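Undergrad: dropping a prediction and its sequence here:
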Amino acid sequence: MMLSGADVIIECLKEQGVDIVFGYPGGQALIIYDALYKARNEITHILTSHEQGASHAADGYARATGKVGVCIATSGPGATNLVTGIATAYMDSVPMVAITGQVPTNLLGKDSFQEVDITGITMPITKHNFIVKDVTQLADTMRKAFAIAREGRPGPVLVDVCKDVTAAMVEYTPKKPEKTDYVSNKYHDISNSAIEEAINAINNAERPVILSGAGVGIASAEEYVRSIAEMADIPVSTSLMGMGTFPGTHQLFMGMVGMHGTKTSNYAFHNSDLVIAIGNRFSDRIVSKVSSFAQKAKIMHIDIDGAEIGKNLNVDYPLVGDVKKILKAIQAGIIKKKNPEWINRINKWKEEYPLRYTYSKDIIRPQYIVERIYELTKGEALITTEVGQHQMWAAQYYKYSRFRQFISSGGLGTMGYGLGACIGAQLARPDKKVINIAGDGSFRMNLNELATAVEYKLPIIIALFNNRALGMVRQWQELFFDSRFSQTSIDRGTDFAALANAFGAKGINVTSPEQVDSAIISALAETNTPVLLNFAIDKDDKVSPIVPPGAALCDVVDC
């Protein structure tokens, strides 16, 4: 059948099972949007307040479902406004396809109105990107974009389409998508000898620990991590992005490891004789001082991305490939045993160094808010976060039972991420209550997306931890810069509850601990209205414990 390029884009989206896209129209994307209008009964378009909000919403949708998130923008500033969201998805291995309009081919390279080289700009922050100048290549390019976004280590792909290509007519032949899940044929089997070495290392270890990263969840390999841990009696920690890949209530769970990890996790890694790292990248926030990381341990690193093996740490047992397949092979050779001496040591640290804070009848403690959210949602909510102190409290004090329950910007640390992601996650999972735990500094950056949540009647909850400061930066200034609080006070008198009401949402001020439960319960009862809970917290509350910059994990201290 003969179709316009814009109609081909829409048909390719339908081929890929896309039922929702996020975006903002503009001149070079007009023909695409006209095609979207004609397909409005098959693909829902969510009009965000800003293109960055669209990219974060597509990201949140993808993280909540595992599907490819899709966002659309016009050329120039529309495309560049997607950049932060694309980089966020790239750092956290999130499958996304960003479609941008571009000036007509005859105007390329002439500094035309709203022309930017978006493929050049995004080359370092995408798995791949394309500029389409020939309509006959459009369908195959769209199909490749989705395949690349999904396969192996997921990530964002950008497709830049010239306006004349969207208008041109071409013969379109429908095509059933090829299966491109987590693993493609290029990921070869691990040798039997490498698997045997890994099995022997685990069976012979006396003080093993598991580090479960997001790659475990992406590979749907959680059951194998749990099985191996239980069979070999191995304590487990997660990375920030790996939250939920091991149950937060499990007796072998030690909590997060790294800069704001538990003392138990950090001490366990420091004293371990085998670190089994699965689907993580050994970021600086986990490793801290490289020369001091797990000095007594051999390192086993299992990941689908060979580029991560040995990038930050020397590895004794490298295993590159399908995480689920590798773990299944390892599990088959594990000898069931108990490690009473090691587990007793772990449990002693848990008793001696639990996450703790002092409850106050007069001041709302942020840790208490997270605990009450956990209890009142029965641990079933999807939690998105902005970036800062509140993000760490959300990671520390909510017990995640499954992957895709904690949605946060880990690698890039994008302030302003959470509200857009919350919108995307709620649209993806209307069966779940989705709560964005935010700081007032981050929330200010993209609060305009409240209008989007109101328009689409999304019952999201924004739990705003309002300390009138850039809390994490202020904490560092106090601890490491002799309390020189340079530009971290944002006590501007903004009434966030009134602001929410002005957008058409429901705003509630919470000023004392006794109001916390009733406010949360009221918010949970809403079914088609966003609710902002403005919690007044103290600017001197700190995330604790912390590994000071440049220190070893064993040097973790309380604040």
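TA: That came through fine.

Undergrad: from here on, just use CA atoms for contacts and neighbour counts.
TA: Fine.

Undergrad: right, and residue 93 touches residue 154 too?
TA: Yes. Using CA atoms under 8 Å, residue 93 makes contact with residue 154 at a distance of 5.0 Å.

Undergrad: and the comparison structure, right after this:
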Amino acid sequence: MQLTGAEIVIECLKEQGVDTVFGYPGGAILNVYDELYKHSDEITHILTSHEQGAAHAADGYARATGKVGVCFATSGPGATNLVTGIATACMDSIPIVAITCNVGVSLLGRDSFQEIDIAGITMPITKHNFIVKDVKDLADTIRKAFVIARKGRPGPVLIDIPKDVTANKTEYQKVQIQEWEPSLEICESDIDAALKMIAEAKRPYIFVGGGAVLSGASSELYEFVKKVDAPVTDSLMGKGAFPGTDPLYTGMLGMHGTKTSNYGVSECDLLVVVGARFSDRVTGNAKKFAKNAKILQIDIDAAEMNKNVLITEGVVGDIRVVLRALNERLEQQDHHEWIEKIMEYKNRYPLTYHPEILTGPYIVEEIYRQTKGDALIVTEVGQHQMWAAQYYQYTKPRTFLTSGGLGTMGYGLGASLGAKVGCPQKTVINIAGDGCFRMNMNEIATAVRHQIPIIQVVVNNHVLGMVRQWQNLFYEKRYSATVLNDAVDFVKLAEAMGAVGIRVTTKEEFAERFAEALTLGKPVVLDCQIDCDDKVWPMVAPGAAISEAFDEGDMQK
């Protein structure tokens, strides 16, 4: 049958099982939005307050559900406003498809009104991108984009469609999309080498990254850990792949990781790295990282092998497939003496905070207590992000959504909207600092408009907390441009946008009012006033080895 390009866009989204699109309309994409209107009973459109919010919402939807997130934007500034969200997804390997529309084909390259080479701009931050200049290529391009976004190491794909292509007609034939399955290919000699390294290890440690979450390998990982009989640490992106309540779990690794994990990895003789990329925030001084250990890396992306840290052996393949292969042949190991030493570290170096006053750690622990660890936690970037990683115990994958690679302030609110739309049965809480909340707080209006009942917790210290912490420790307390000493009232702002606004200043108030927020079924903003000099502990200084982690007690010695 003959369809316009706009009709083909919608039909192809339906083929892919897309039920939600996040976006913002404009002239160039108007044909697509007109067609979307006719299919509003099949595809829900969430109109965000800003295109960046749409990209983050698509990202949050993808992280929470495991599906491909989709966002729309028009040409020019509409398209460029997606860039930060696309880059965020790219750094964290999140599958989204961003569809933009541009000026007509005959107007391309002429500096036409709201023309921008969005394909060129996003080339370094997408897995692939397309500009479709012939309507005959449109359906196949959209199908290809979804395959690319999901296949192998996931990531964002952009499709740019000139406006006349959305109006032109061509023959369309519906295609039945097959369920995507990961590749089963693994090099057998690599599996043999991995098994040999594990069998010879006396002090193994397992480091879990985001790849274990993305591949859905939690059950295989759990079996692997128990067979290896090793302690487990993780990155920000790896949270929930292995349960944080398990005795073998020792907390996060790296700059704000636990002393137990940092010391243990520094002393182990085998580090098994499962779907992690050796970020500088994890390794500290890379030359001193795990210097006593052989390193076995398991990753779907061969480009990650020996990129940041030299490894001993590597297995390239889908994490779940690789772990299944290892589990089938791996004999039960026993490292009780090593485990006892690590457990001694856990007892000696617990995470601590000041219990008398309202603090970030208390807020996170109280959220954990009241939600019984079953909420979907989203964060912005900064001190609150680290506290959310340290003090909430994640037992399931896809329950901690955060910008790990790009570190995007303003990510969390949009992402929480996408997560709640994708998982309406879950309690979704975005934890933000006041600096981050300011960046995209206009998306509270989106939550109200679409009746998306997220809870926004603002850990408000009236400063850019993480930057101030660095200034305090390493810049002789020169607080350049980090003090937010203005009269912005988040409670009044929330109320002005139609949400419930609540201010708390004590632990008792937070416990009472957060419990209330859980019952309201409405968008809620909790403005939580804490001290401007609360810090994230432990910490590793820039350029130092992770074995040199220090905390508040060390500072007082």
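TA: It's in. The structure presented is a predicted model; accordingly, all values stated were derived computationally and were not measured.

Undergrad: any chance you could compute the TM-score here?
TA: TM-score for the superposed chains, counting by TM-score structural alignment, normalised by the length of structure 2: 0.98, backed by 552 aligned residues with a CA RMSD of 0.9 Å.

Undergrad: between residue 93 and residue 154 of structure 1, what contacts are shared?
TA: A shared contact of residue 93 of structure 1 and residue 154, defined by CA atoms under 8 Å, 6 or more residues apart in numbering, is any residue touching both; here there are none.

Undergrad: give me every residue that touches residue 15 of structure 2.
TA: Residue 15 of structure 2 sits next to 174-177 when contact means CA under 8 Å, 6+ apart.

Undergrad: Throw these into JSON lines and include neighbour count, secondary structure and distance to residue 273 of structure 2, thanks.
TA: Supplementary listing: the contacts of residue 15 of structure 2 in JSON lines, determined by neighbours: other CA atoms under 10 Å; DSSP: H, G, I helix; E, B strand; the rest coil; distance: CA to CA, whole Å:
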{"residue": "174", "neighbour count": "12", "secondary structure": "coil", "distance to residue 273 of structure 2": "42"}
{"residue": "175", "neighbour count": "13", "secondary structure": "coil", "distance to residue 273 of structure 2": "39"}
{"residue": "176", "neighbour count": "8", "secondary structure": "coil", "distance to residue 273 of structure 2": "38"}
{"residue": "177", "neighbour count": "11", "secondary structure": "coil", "distance to residue 273 of structure 2": "34"}
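
Undergrad: ok, those residues vs residue 531 of structure 2, which is closest?
TA: Closest approach between the contacts of residue 15 of structure 2 and residue 531 of structure 2, by CA to CA: residue 177, at 53.5 Å.

Undergrad: count the residues that sit near residue 111 of structure 2.
TA: As a burial measure, residue 111 of structure 2 scores 11 neighbours (other CA atoms under 10 Å).

Undergrad: what does it align to in structure 1?
TA: Residue pairing (TM-score structural alignment): residue 111 of structure 2 is matched to residue 111 of structure 1.

Undergrad: any figure for the gap between that match and residue 74 of structure 1?
TA: Separation of residue 111 of structure 1 from residue 74 of structure 1 (CA to CA, to the nearest Å): 16 Å.

Undergrad: how about residue 43 of structure 1?
TA: Counting by CA to CA, the gap from residue 43 of structure 1 to residue 74 of structure 1 is 19 Å.

Undergrad: residue 418 of structure 1 touches residue 438, doesn't it?
TA: Yes. Contact status for residue 418 of structure 1 versus residue 438: in contact at 7.1 Å, counting by CA under 8 Å.

Undergrad: joint contacts of these two?
TA: 385-387.

Undergrad: now the helices for the stretch 251-400 of structure 1?
TA: 263-271, 284-287, 323-333, 340-352, 366-376, 389-397 (DSSP state H, counting those that start in this stretch).
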